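sequence below, structure please.
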Amino acid sequence: MRTVGIMLIACSLAGGAAAVQARELREGDKYMCSWGAGTAAKAQELKLSGVSLYAARQKIQTIKFSKSWMRMMAMGITEQTYDSRSRLKPEAIRQSFYQDCVRYKVARK
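Got it, this is the predicted structure:
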């Protein structure tokens, strides 16, 4: 009886994993997650180097963005990064942000 239960749980987990993999992200979603991850890593790098939030905002204002939503998104990501107590390296922030973003986009579908 116990092995039957374990087999049922294993099969349901495998089926769930297959369903998640079947949901492909659109190219635009991948781009947004990648861009946001890079923005978060840059904000973390500025934060760790001692740049103030005000100065980081000023740097964002000087950047020429290709899409209209990018400036406000960059501001929000930078604000959240500075509000966080995290002292992780920028590369770890990039990876974490990307994974969480992809997970969110897949769950939304």
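
alpha carbons only for contacts and neighbour counts from here, please
Fine.

what residues does the helix or strand hosting Gly16 touch?
For Gly16, the host element (DSSP states H and E) is helix 2-22. Contact with helix 2-22 is made by Val106, as judged by Cα atoms under 8 Å, 6 or more residues apart in numbering.

next secondary structure after it?
Taking DSSP H and E, what comes next after helix 2-22 is helix 27-48.

tell me what whichever helix or strand comes after that next one is packed against?
Using DSSP H and E, the helix or strand that directly follows helix 27-48 along the chain is helix 53-62. Using 3 or more Cα pairs under 8 Å, 6 or more residues apart in numbering; DSSP states H and E, the elements in contact with helix 53-62 are helix 27-48, helix 70-83.

one more to line up against the first:
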Amino acid sequence: MRVFLASVAGCLLAVASLQAQARALSQNERQVCGWGSQIAAEAQQAKLSGVTLYATRKKLQARKFAKPWMRMTAFGITEQTYNSRSRLKPAAIKQTYYEQCAQHAVAKR
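Presented below is the predicted three-dimensional model:
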């Protein structure tokens, strides 16, 4: 029972920490992390569905991006996702990417 309560307390602290990080991020940082996490989730979904990296890159090439840096960044995120051995669901990849992006943005300051 103690182990269970300790793990619940740990989870609550993690959630509180994420909320504090989210508040510490600027709107632009939240948008960039959200965009990157969406790209990673889409790449994971394609990978798990058996779509080749070549086909996914070709699809990205045809996509319109708001900023010039987004295209090459999307290619990098996609390639890293395909090179990973991870078989996590896209939603988990999206959350993990966002959390790590937020941590990086806060640490960068």
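
in the second structure, which residue is closest to the centre?
Tyr97 (2.4 Å; Cα atoms, centre = their mean).

count of neighbours near Pro90 of the first structure?
Using other Cα atoms under 10 Å, Pro90 of the first structure has 21 other residues around it.

verify the stated contact: it with Thr39.
No. Using Cα atoms under 8 Å as the test, Pro90 of the first structure is too far from Thr39 to be in contact (9.9 Å).

thinking again about what came up before, in CSV: the helices and strands packed on helix 53-62 of the first structure, plus distance to Val102 of the first structure.
As requested, these are exported to CSV (distance: least, Cα to Cα, whole Å):
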stretch, distance to Val102 of the first structure
helix 27-48, 7
helix 70-83, 16
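
just name the most buried of those helices.
helix 27-48 (a mean of 19; mean count of other Cα atoms under 10 Å).

that helix vs helix 70-83, what angle?
40 degrees (axes from the mean of the first three to the mean of the last three Cα atoms, to 10 degrees).

mean deviation of helix 27-48 of the first structure from the second structure?
Aligned to the second structure and superposed, helix 27-48 of the first structure gives a mean residue distance of 0.3 Å (mean Cα distance after the TM-score superposition for the first structure).

quick one: that helix to helix 53-62, angle?
Going by the same axes, to 10 degrees, helix 27-48 of the first structure makes 140 degrees with helix 53-62.
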